[in-house]
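[1] Quick one, what's the 3D model for this:
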Amino acid sequence: MISRDDALAIARQWASAGRPGPAPEVFLHEFDLGYVAWRAEPRPPATDGPPAPPPATGYPRAVIDRESGEVSQWPSLPEQLIAERYAQRRAAEGRFPPDVRHVLEAAGWFPGRDVTSAVNHWMVRFAEDLAGLDCPPVARAALVEFGGLVLPQFGNSGRLGGGFTSYIHPTRGGVLTESARIFAEEYDNPVYPLGNNEDGPSELVIDAQGRVFMLHWVDDFFVAPDLDSAIVSLIRGDQMTEASDRDW
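    As a prediction, the model looks like this:
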């Protein structure tokens, strides 16, 4: 267990990295899981002109884990927000395997991500195209958390980007709903647009139970029984079964 004194020593070492001279003074914000640390910068001298910007603007911050003492670097955000996001990250550590989590984080995902305003704007913009399609809570939650992400796929060689990329709505393009309507009628299972995939290209849709399907011009495919599993499958390029097998 890392005490406050231990955290101060670790924070000073972190703040001194690459800087000659004595260790700079640091501030600590303590929270349940650890400490947020940042360098204390001297105030700029007073001038007769416009006030100078704060000297610490843009400087990174660090979180020191209370249990392990591990240091992770964070952007220049309010310490309370960093503490909240760190707690969300810790809570979600087992949600995705490391290779998939790395791709998600590189794409801009983080635990607690919320793009509600973008999703609302997208729904209004394409209201005519989406008319008659019910957006179940699980679909809206998926769009709010993952909307706008571009997810590359590992190819057969194991190289990221060597497969077919998935784009989660809202995307820069429009939205196609004809395939979703045909699928809903054929399988008596309403679905809602989730995104698209370069293979085909094809449409990604999700139903009220959270099951994800890929609607390809060759056939319709069952991706996974829930969103998280579908994201893993899409990024890894896993094999999919035909929706007509009805093993979902």
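[2] When you work out contacts or count neighbours from here on, use the C-alpha atoms and nothing else.
    Fine.
[3] And the helices in the chain?
    If DSSP state H is used as the criterion, the helices of the chain fall at 4-16, 79-91, 98-107, 116-125, 127-130, 137-146, 178-187, 227-236.
[4] Indicate which one of the ones you listed is closest to S157.
    helix 227-236 (11.3 Å; Cα to Cα).
[5] Identify the residues contacting that closest one?
    By Cα atoms under 8 Å, 6 or more residues apart in numbering, the surrounding residues in contact with helix 227-236 are 95-96, 100, 103, 142, 151-155, 165-166, 210-212, 223-224, 239.
[6] Over to stretch 111-122?
    So stretch 111-122 is contacted by 85, 88-89, 92, 143-147, 169-170 (Cα under 8 Å, 6+ apart).
[7] What subset of the residues you listed is buried?
    85, 143-147, 169-170 (16 or more other Cα atoms under 10 Å).
[8] With adjacent residues omitted, what lies nearest to the residue sitting nearest the centre point of the chain?
    By Cα atoms, centre = their mean, the mean C-alpha position of the chain lies nearest to W109, the distance being 1.4 Å. Once flanking residues are discounted, W109 sits nearest to F146: 6.9 Å by Cα to Cα, 6 or more residues apart in numbering.
[9] let's see this one next to it:
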Amino acid sequence: MSPRFSPDVEQRLRRAGWFPGREVDTEAWRVPLEEEGFVFPDVVVRFLREFNDLYLVHDGRGVDVGRQPVEFDPTLAVGEVDRFEAWGADVGRTIAPLGELERGMFFLGMDETGEIYLVSNWAARYGVGDAGLERLLLGYRGEELPQ
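    From the prediction side, this is the model:
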């Protein structure tokens, strides 16, 4: 069986506190964000159960762009439900917040298929699930979505 993550990505995740089988509680953030209007598909809840509260530091050159800090904390998107709904409508999916990229310069989101997005006044996608996480953390440029 092949490893889940490349050695580089696994090392960055472990330095941030991740380990295989990690699970954190989701209720504390889910209830207030759902009351605000966010919808969290099951795949997003599973992702955040494993990665929420991790902060990955800037880590040098990436494949296309520098490896920017990533913080997995959906509460960082409080007050931004309209932005996530608008981009979700544009792609025909429900996009829920995951956290931030580049110290709050951009939001990160995920849809019900597991696709990971950069969300701002423009949007880009990185890929689905672990493959999307790899691309994000290795410094690939996301595929920009038409506005």
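[10] Next step: the contacts of helix 227-236 of structure 1 restricted to strands.
    Judged by DSSP state E, these include 151, 166, 212, 223-224 as members of strands.
[11] and of the residues you listed, the nearest to C135 of structure 1?
    The closest of those, once distances to C135 of structure 1 are taken by Cα to Cα, is V212, at 13.7 Å.
[12] ok, how many other residues are close to the closest one?
    Each residue near V212 of structure 1 was counted by other Cα atoms under 10 Å, and the total is 28.
[13] Kindly report the same for G21 of structure 2.
    7.
[14] How far does stretch 170-186 of structure 1 sit from its chain's centre?
    Taking Cα atoms, centre = their mean, to the nearest Å, one finds stretch 170-186 of structure 1 lying 24 Å from the centre of the chain it belongs to.
[15] What is the end-to-end distance of it?
    26 Å (Cα to Cα, to the nearest Å).
[16] how about the ones in strands among the contacts of helix 227-236 of structure 1 in CSV, adding distance to G200 of structure 1?
    Shown next, in CSV, are these (distance: Cα to Cα, whole Å):
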residue, distance to G200 of structure 1
L151, 16
S166, 12
V212, 17
V223, 15
A224, 19
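[17] hang on, the earlier thing: please, a PyMOL command that selects the buried ones among the contacts of helix 227-236 of structure 1?
    A single PyMOL command selects the buried members of those (16+ other Cα under 10 Å):
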select buried, resi 100+103+142+151+152+153+154+165+166+210+211+212+223+224
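[18] Kindly provide the distance from S157 of structure 1 to Y167 of structure 1.
    22 Å.
[19] same thing with N197 of structure 1?
    6 Å.
[20] Next, show the common contact partners of these two.
    By Cα under 8 Å, 6+ apart, no residue touches both N197 of structure 1 and Y167.
[21] I'd like the contacts of stretch 111-122 of structure 1 laid out as a markdown table, including distance to N120 of structure 1.
    Converted to a markdown table, the contacts of stretch 111-122 of structure 1 look like this (distance: Cα to Cα, whole Å):
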| residue | distance to N120 of structure 1 |
| --- | --- |
| R85 | 24 |
| Q88 | 24 |
| R89 | 26 |
| A92 | 26 |
| L143 | 10 |
| V144 | 9 |
| E145 | 13 |
| F146 | 14 |
| G147 | 11 |
| H169 | 11 |
| P170 | 9 |
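[22] thinking again about what came up before, could you pull up the residues touching the residue nearest to the centre of structure 1?
    145-146, 149.
[23] from the residues you listed, which single one is nearest W38 of structure 1?
    Taking those together and measuring to W38 of structure 1 by Cα to Cα, the closest member is E145, at 29.0 Å.
[24] can you tell me which residue in structure 2 aligns to that closest one?
    Structural alignment (TM-score structural alignment) places E145 of structure 1 against E50 in structure 2.
[25] Check W122 of structure 1 too.
    So, by TM-score structural alignment, W122 of structure 1 is matched to W29.
[26] how near is its match to F38 of structure 2?
    Counting by Cα to Cα, the gap from W29 of structure 2 to F38 of structure 2 is 11 Å.
[27] okay, these two: which has more neighbours?
    Between W29 of structure 2 and F38, F38 has the larger neighbour count (other Cα under 10 Å), namely 22 against 12.
[28] Test my guess that that one contacts A96.
    Yes - in this structure, F38 of structure 2 is within contact of A96 by Cα atoms under 8 Å, at 6.4 Å.
[29] which residues do those two both contact?
    By Cα under 8 Å, 6+ apart, no residue touches both F38 of structure 2 and A96.
[30] on that earlier part again, so between S157 and Y167 of structure 1, which is more surrounded?
    Neighbour count, other Cα under 10 Å: between S157 of structure 1 and Y167, Y167 has more, with 23 against 8.
[31] so what's whichever residue in structure 2 pairs up with the more buried one up against?
    Alignment note (TM-score structural alignment): Y167 of structure 1 maps to E71 of structure 2. Neighbouring residues of E71 of structure 2 by Cα under 8 Å, 6+ apart: 53-56, 99-101, 103.
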